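*Asks:* Prediction below, plus the sequence it came from.
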Amino acid sequence: MDELTLLRSTRDLTREPSREALMRGRAALISQIDGELPVALFAEVGEQTAFTPLKTRRRRRTVAWAGFSVLGAASVVVALVATNVLGVAGWNGGAEPAAASALRSAAAAAIQVSDPVVGPGQYLFVRTDGVYAGVGTLEEDADRIRAEGGDVQPSDEVAILASTRGELYVPADRSDAWVWITCTSQPSQTFGPRSERYAQEYADAMNAYDLDVIRRFPGGITPGGGSFGGYAEGTTTSIDYDALPREPRPLLDKIYELNGNSGQSRDGQALEWIISTLQWGIVPAEFRAALYKAAAEIPGVEITDDQATLDGSTGIAIGRLETASNTRQEFIIDPETGQYIGERRVTLDGYAGIPPGTVTGWTAVTTSVVASAPADAASCDG
């Protein structure tokens, strides 16, 4: 992302500065020009806050400018606002101070605590356990929905939480075959009678097929030519972590660039990219530290729970509210070791029978070193 693009991005009013950043910029500006001009340069004229569930409008703050003829004062305005409110490449200040401090401490710890040593012939074993929200309709409603033209109404939708599990075996010699096992999903939580019926239909559908699958990827390369795991790079993936910057701001700018216009918001998608990258469990410690520092630069990131437990492991939950869907996305880290524990999502509105405030999905990641990789998916039975 070049400087011109960054400068243009400061005009995007859909990305609102924090009140603290706005006040710092305003205070610095007023202090500089107090007594020199007969009019106030900033006048806050309103704020739009109305929203509807799942299609929330992003809040926009409108700032009115009073014109004046002193060119030097105008230059001061631009410089002070850009420095104190916008920063060079986005809103200044990034994450909330407590979250930024926790992330930088975890980054320092991640570098000090070495990664597992995988000896010749051994494998790095990464296990992921979690749940996700499954939403659909009941068989008993199928005829009526078809008779009504096939349009599914919100009242027709019903949801459950279903389990998910994966096992990744990464060889010490990464040019050898990587082994990936996925296990059949099963219902894990329901939300009332309709949800219970949907859970049974879901389980019947899953059990009708043998969905415990083992796959092998020579050199960790998928049939499509991308790396298995790693980070998203356009339409493919890569594990060339050395190709990415290590300094927090350049790294975050690169993440913005890789994401393009995808996601519900630029900052939310950047955090999602970081979480998705960490979730594979194969990120080396020094790059994991860089990702933590980059997350500390993202506006709206805050500590959401200082004692978050995920699948038996406890750490600090750090997340951000995505206002477009009114969903909070979080990742959990061990502050003492910098280890990534996992991620979770919380719906603040609720949907399809899921109550507001429910954790609608989570994934816990554990890593270890093992002597061999399995030849089949029998481990799913354990």
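*Replies:* Great, that's in hand.

*Asks:* For the rest of this, base every contact and every neighbour count on C-alpha atoms.
*Replies:* Fine.

*Asks:* wait, what's in contact with residue 328?
*Replies:* 319-322, 345-348 (CA atoms under 8 Å, 6 or more residues apart in numbering).

*Asks:* How much space separates it from residue 54?
*Replies:* Here the criterion is CA to CA, to the nearest Å. By it, residue 328 lies 12 Å from residue 54.

*Asks:* Same check on residue 246?
*Replies:* In terms of CA to CA, residue 246 sits 35 Å off from residue 54.

*Asks:* Residue 286 now?
*Replies:* For residue 286, the distance to residue 54 - CA to CA - is 37 Å.

*Asks:* Buried among the contacts of residue 328? Make that a PyMOL selection.
*Replies:* Buried subset of the contacts of residue 328, written as a PyMOL selection, criterion 16 or more other CA atoms under 10 Å:
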select buried, resi 319+320+321+322+345+346+347+348
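
*Asks:* Out of the contacts of residue 328, the closest to residue 181 would be?
*Replies:* residue 345 (24.1 Å; CA to CA).

*Asks:* my guess is that closest one contacts residue 361, does it?
*Replies:* Yes: if you go by CA atoms under 8 Å, residue 345 and residue 361 touch, sitting 5.3 Å apart.

*Asks:* what about the helices in the stretch 201-350 of the chain?
*Replies:* Using DSSP state H, counting those that start in this stretch, the helices of the stretch 201-350 of the chain run over residues 248-259, 266-279, 285-295.

*Asks:* separation between the one residue sitting closest to the centre of the chain and residue 348?
*Replies:* Centroid-nearest residue in the chain: residue 272, 2.1 Å away (criterion: CA atoms, centre = their mean). Residue 272 is 18 Å from residue 348, where distance means CA to CA.

*Asks:* dropping in the other structure now:
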Amino acid sequence: MSEPTAPHVPALPAVRRQALRHHLMNEFERPARRPQRMLVLAPAAGVLAAAVAAGVIAQLWAPDSAPLIVTVEQGEHSGATLFLNQMAAAAVNKPEPPSGEGEYVYIKSRGAFAELGDGPARLQPVREREIWIPRYERGDGLLRQPSFDLPIIGVIPERETLTDMTPNAEVVDLPSDPDELLAKLYRERDERGRGNSRDGAAFTAIGDILRESLVPPQTSAALYRATAKIPGVEVVRGVTDAAGRRGVAVAHTEGNRRDEWIFDEQTYEYLGERSYLVADTADGPAGTVLGTTAVLQRAVVSKVGQRPER
């Protein structure tokens, strides 16, 4: 099930270079307290999401302010299955992405992420990020975001060429049957033999695809139906993304942390993500936000570095 005119290639991504950096960090078991502060890079362990060439905009939370706390609402297990299947039914009626009209997928997002260790977690400023992903063929992409100097990872520059990226067509080339899709994700988790639980790893993998890919309608439907089969998935209502848009979240809790994908309740458009603690820990009380994002724009462009017309 690949994007129109895309060549058939082996399924699910060899993790993109920038995603690999975060996944590497995420595989370490974090002690109760760290000797130094470390930045949490993504709500659902996917990509470095935070910001870009335009610099700091809409700074909702200052890094020196008190931790942002949200109410830990009770999720709805039965509501999750209904909501996800409604989204799947709506997705198949949406138009296909334009074929043959551009060689790169462009995604612009906004995010804020917390530092952990040596006291309660604190959100960093909200910033923007832009990424250009090869659409059909493996090749170089581009990432624009503020520079970071991170423990273990080192310096991540403001503008970085992402070499030998997995193309969008390969990322979305997935089984159309939700049971097969979920079995594939479980199998890949078992092959790794580390990290999140099988259910948590499957939720994370689907979130990675939804976050920074251009997904055809049939693939979106399969992803939503597969998510509905993951034990522990819930719906949380009245959730706000990093752009201030309200929606409904599809959530999964792993340990003391809940990860949420946020959707518009009427259109089912993917809005962003949120991650927070659901219990009191050394990193803060229940409700402490670890990350919040918003996808602002998805488009197809002709060349790397080109921005779409608004």
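*Replies:* Yep, it's here. Predicted model, so just to flag it, every value in this text is computed and none were measured.

*Asks:* before we move on, the earlier item: and residue 246 and residue 54 of structure 1? Which one has more around it.
*Replies:* Applying other CA atoms under 10 Å to residue 246 of structure 1 and residue 54 shows that residue 246 carries more neighbours, namely 19 against 16.

*Asks:* Spit out the contact partners of the aligned residue in structure 1 for residue 179 of structure 2.
*Replies:* Superposed on structure 1 with TM-score structural alignment, residue 179 of structure 2 falls opposite residue 249. Applying CA under 8 Å, 6+ apart, we find residue 249 of structure 1 in contact with 294, 297.

*Asks:* Could you report the separation of residue 249 of structure 1 from residue 294 of structure 1?
*Replies:* 6 Å.

*Asks:* same thing with residue 144 of structure 1?
*Replies:* Applying CA to CA to residue 144 of structure 1 and residue 294 of structure 1 gives a distance of 50 Å.

*Asks:* neighbour count winner among those two?
*Replies:* Counted by other CA under 10 Å, residue 144 of structure 1 and residue 294 do not tie: residue 294 has more neighbours, with 27 against 13.

*Asks:* wait, what's in contact with the more buried one?
*Replies:* 247-249, 251-252.

*Asks:* can you rerun that using 10 Å?
*Replies:* With contacts defined as CA atoms under 10 Å, 6 or more residues apart in numbering, the neighbours of residue 294 of structure 1 are 94-95, 100, 103-104, 246-253, 255, 270-271, 274, 288.

*Asks:* Residue 300 of structure 1 and residue 319 touch, don't they?
*Replies:* Yes: between residue 300 of structure 1 and residue 319 there is a contact under CA atoms under 10 Å: 8.2 Å.

*Asks:* Could you find the counterpart of residue 85 of structure 2 in structure 1?
*Replies:* So, by TM-score structural alignment, residue 85 of structure 2 is matched to residue 104.

*Asks:* Excluding chain neighbours, give the residue nearest to that match in space.
*Replies:* With sequence-adjacent residues excluded and distances taken as CA to CA, 6 or more residues apart in numbering, residue 104 of structure 1 is closest to residue 293, at 5.7 Å.

*Asks:* The one you found -> structure 2?
*Replies:* Match for residue 293 of structure 1 (TM-score structural alignment): residue 225.

*Asks:* Its match and residue 88 touch, don't they?
*Replies:* Yes: between residue 225 of structure 2 and residue 88 there is a contact at 6.4 Å, judged by CA under 10 Å.

*Asks:* ok, back up a step: so what sits against both of residue 300 and residue 319 of structure 1?
*Replies:* In contact with both residue 300 of structure 1 and residue 319: 95, 99, 268, using CA under 10 Å, 6+ apart.

*Asks:* Now which residue in structure 2 aligns to the last one?
*Replies:* This means residue 268 of structure 1. Under TM-score structural alignment, residue 268 of structure 1 pairs with residue 200 in structure 2.

*Asks:* In contact with its match, which residues?
*Replies:* Residue 200 of structure 2 neighbours (CA under 10 Å, 6+ apart): 44, 186, 189, 230-233, 252-255, 259.

*Asks:* now swap in residue 181 of structure 2 and tell me
*Replies:* By CA under 10 Å, 6+ apart, the neighbours of residue 181 of structure 2 are 174-175, 187, 202, 206, 222-223, 225-227.

*Asks:* hmm, 6 Å instead?
*Replies:* residue 175 (CA atoms under 6 Å, 6 or more residues apart in numbering).
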